[in-house]
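Participant: Just the structure for this:
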Amino acid sequence: MIAAGLGVELTTVQESFLHFVWNYQRYDHADLRSTQDLPIEIYKIGNHNTDAGPDFLNAKLSLAGIQWHGSVEIHVNSSDWNHHNHHLDEKYNNVILHVVWNHDVDCYRSDGEVLPVLELKNRVPIALIDRYKKLVYDPHEIPCQDQFSQVRDIDKLSMLDQMAIERLRRKSTLILDRLERNKGSWEETVYQLVAQSFGFKKNADSMLKLAEVLSHKVLLKQQTDRLDTEALLFGVAGFLDQTGLDEYAEKLTERYAYLSKKYRTGDFQMLRVEWNFLRMRPGNFPTVRLAELSAFIFAHAKFFHLILHHTSIKELRQLFEAELSPYWQVHYDFGKKSTRPHHGLGSASIDVLLINTVAPVLAAYSQYVGDELYMDRAVDLLHQLKAEKNRVIEAWQNMGMSAKTAFDSQALLELKNEFCLKKKCLSCKIGLKLISD
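Facilitator: As a prediction, the model looks like this:
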């Protein structure tokens, strides 16, 4: 059951597949020889390297009875060695074996030594290649959706546990990058993240831009005055350029005229057109979200330490239950009254903030201080919150993969976005099971 050499087109084999074949040794080992006709014995395949340098490190093998310790490099064609300029790179002088699908040219290390080559195209089972092609070239967004039921639940759950943690760690990296740009200020960083989350899906980018140009430090100086807080937020956001709206808008405009000179915010003031109002309910308008953000800032001068020290989900929810100013309880835009009173964020919106901001911040701080306690708290928080409801989660549920908690839904989002859409089936335990079995 070995692949019929040239019968398998090279375009159907990717380097990631060869990594899988080598890592799991899924090829015919009978009479293993290099392209120079030297007998090969594999003792240790090496450790998969995800950083720069050869693909597998610390391998051990023998060539013609002589033992070698070093690295293994993998390519589709031998000539890729030269295309990637490895022949000029001294880091690759310790490569003891070049594993390729197709040997099309002899290659050399930078020290002039010829590179031993193991060609695999006649050694990989056709059935394995067919399973790989069926999965990786599936046109669906979730490539394994037609085969998903074939995988054991324990393998699926194991992958989901990994995905939820990876999502937290990936978000942690982004937060720590932002922390560095903010010169180590956690308060500034968390303020920006909270503001972004208050924009939810439609206005997240605009909210983040606002928070980046209107610093938390400036807001903190006026935090004891609700009117000043709203004047700064709505003014920099570009909502106070209109005239004759109503008495409250005029009051904010007058106050912002003074504050903008004091803090020189006019140079980076946004425009109303940068905010999305289309196909949104009035309660979700960016004006309402800005009013909610203003109420939150007015209630909590410094909220990073509150996130760290509020350990119960009830306490964390209460952080975001700040009541709106009287004007915004009965308006959804300047000069436009609401049909029903609105006092602040609803419970569902607060849970979204806890999932997308508080949990990642705890995970990032865990990585920052090297204390797993905060990561455990992030994971525990996700386990206590209900699963999100959206198109992606619904698609997984239709495949029989239900999400009961936010930990589950976050895992499924990560799996879809970072693995399924990127066709990284060979890095997924579910995909590996389908290809290997």
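Participant: CA atoms for contacts and neighbours, from now on please.
Facilitator: Will do.
Participant: so what's Gly235 up against?
Facilitator: Remark: with contacts taken as Cα atoms under 8 Å, 6 or more residues apart in numbering, Gly235 is in contact with 241, 252-253, 256, 269.
Participant: Okay, and which of those map to helices?
Facilitator: With helices taken from DSSP state H, the overlap with these comprises 252-253, 256.
Participant: out of these, which one sits closest to Val72?
Facilitator: For the ones in helices among the contacts of Gly235, the closest approach to Val72 (Cα to Cα) belongs to Tyr256, at 64.2 Å.
Participant: Look up the closest residue to that closest one, ignoring the ones flanking it.
Facilitator: Spatial nearest neighbour of Tyr256, excluding adjacent residues (Cα to Cα, 6 or more residues apart in numbering): Ala231 at 5.2 Å.
Participant: Equivalent analysis for Lys302, please.
Facilitator: Closest residue to Lys302 in three dimensions, ignoring its sequence neighbours and counting by Cα to Cα, 6+ apart: Glu187, at 6.6 Å.
Participant: Proceed likewise with the subsequent sequence, for comparison:
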Amino acid sequence: QSSNHWEEVFWWLLARNFGAKLNSEAFEAIARSIPINVLAKHKHSIHQLEALLLGQANLLKGEFDDEYPKLLQREFNFLRKKYNLHPSSIPVVFLRMRPSNFPTIRLAQLAMLIHQTSHLFSKILDTKSLAEIRSLLEVPANDFWHYHYTFNQASSFKKKTLGAEMANNILINTVVPVLFAYGVFHNYDTCKEKAIDWLGQLPAEHNSITDGFVKSGLINKCAYDSQALIELKNEYCNDKRCLDCSVGNYLLREAAQEYRASSRPVSA
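Facilitator: A predicted model of the protein is given here:
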């Protein structure tokens, strides 16, 4: 869909993962609604970047009391007409999430990432340092957001920096997959090896899937292990393909042995 434009592919997936679980589709739709060359033209203005992202998310509609959202609203109305932009039809949601994950905050952080970096995917290809890429991701939002979670309600000061957990999530679910896919597409073993090496350096994910496997005796020490367990669940467990899976066979044998041991009659 992107005519092999890897920076654009990376941008779509990056935005999707900034939206996390509840807003992933909405954030990807926002990213797809703004041509990457438009973002590049306005990367030096954090206000215009925020206006583009928040406006395409339909978050700049209505009346505002504060001057800052009024400024963004004016910027967006101008840019929308200039580039004939059509806002996303998928609404963002605020319910059932912590304020630090509100779409306003995540879009503001995404805007700052664009503002502070150029050709991020090219940097990922060129560097061997996972720490360098992580440092690029841990961006703060613009100053306005340190005192707000939404436009019309001020809050006490809290710096809205993208945290280590979110940065790790983006590395695992955006950086590594696109880097590996790029290596496969171009037959670059160095890219594939770097992606696997970075997974081994990242901390393990802990969720209901990985925790279930750990209880069954499997190892989950790094993100490489976590991704393998999640893929195992999706490709085998969900389809009940236990007999086609070496891990499934092992667990079935263990369960059978435990059953036989518990079924033996107790000698008098």
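Participant: Determine which two of the contacts of Gly235 of the first structure are furthest apart.
Facilitator: Using Cα to Cα, the contacts of Gly235 of the first structure span at most 15.1 Å, a distance reached by Leu252 and Gln269.
Participant: so how far does stretch 135-153 of the first structure reach from one end to the other?
Facilitator: This stretch, stretch 135-153 of the first structure, spans 19 Å end to end (Cα to Cα, to the nearest Å).
Participant: now that stretch: which residue numbers in the second structure?
Facilitator: The alignment of stretch 135-153 of the first structure onto the second structure (TM-score structural alignment) finds no residues at all.
Participant: And stretch 221-228 of the first structure, by the same measure?
Facilitator: Under TM-score structural alignment, the alignment places stretch 221-228 of the first structure onto residues 41-48 of the second structure.
Participant: now do stretch 294-305 of the first structure
Facilitator: Mapped onto the second structure with TM-score structural alignment as the criterion, stretch 294-305 of the first structure occupies residues 111-122.
Participant: buried stuff in that stretch?
Facilitator: 111-115, 120-121 (16 or more other Cα atoms under 10 Å).
Participant: quick one: what's aligned to Leu60 of the second structure in the first structure?
Facilitator: Counting by TM-score structural alignment, which is the criterion used here, Leu60 of the second structure corresponds to Leu240 in the first structure.
Participant: so who does that match touch?
Facilitator: The contact partners of Leu240 of the first structure, taken as Cα under 8 Å, 6+ apart, are 234, 249, 252-253.
Participant: Helices along the stretch 51-200 of the second structure, start to end?
Facilitator: 67-83, 103-116, 120-126, 130-137, 164-170, 176-186, 189-201 (DSSP state H, counting those that start in this stretch).
Participant: could I get the ones you listed as TSV with distance to His42 of the second structure?
Facilitator: Compiled in TSV, the helices of the stretch 51-200 of the second structure are given as follows (distance: least, Cα to Cα, whole Å):
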stretch	distance to His42 of the second structure
helix 67-83	10
helix 103-116	8
helix 120-126	16
helix 130-137	19
helix 164-170	24
helix 176-186	25
helix 189-201	30
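Participant: Check the gap between whatever residue of the second structure lines up with Val361 of the first structure and Lys240 of the second structure for me.
Facilitator: Superposed on the second structure with TM-score structural alignment, Val361 of the first structure falls opposite Val178. Here the distance between Val178 of the second structure and Lys240 of the second structure works out to 29 Å (Cα to Cα).
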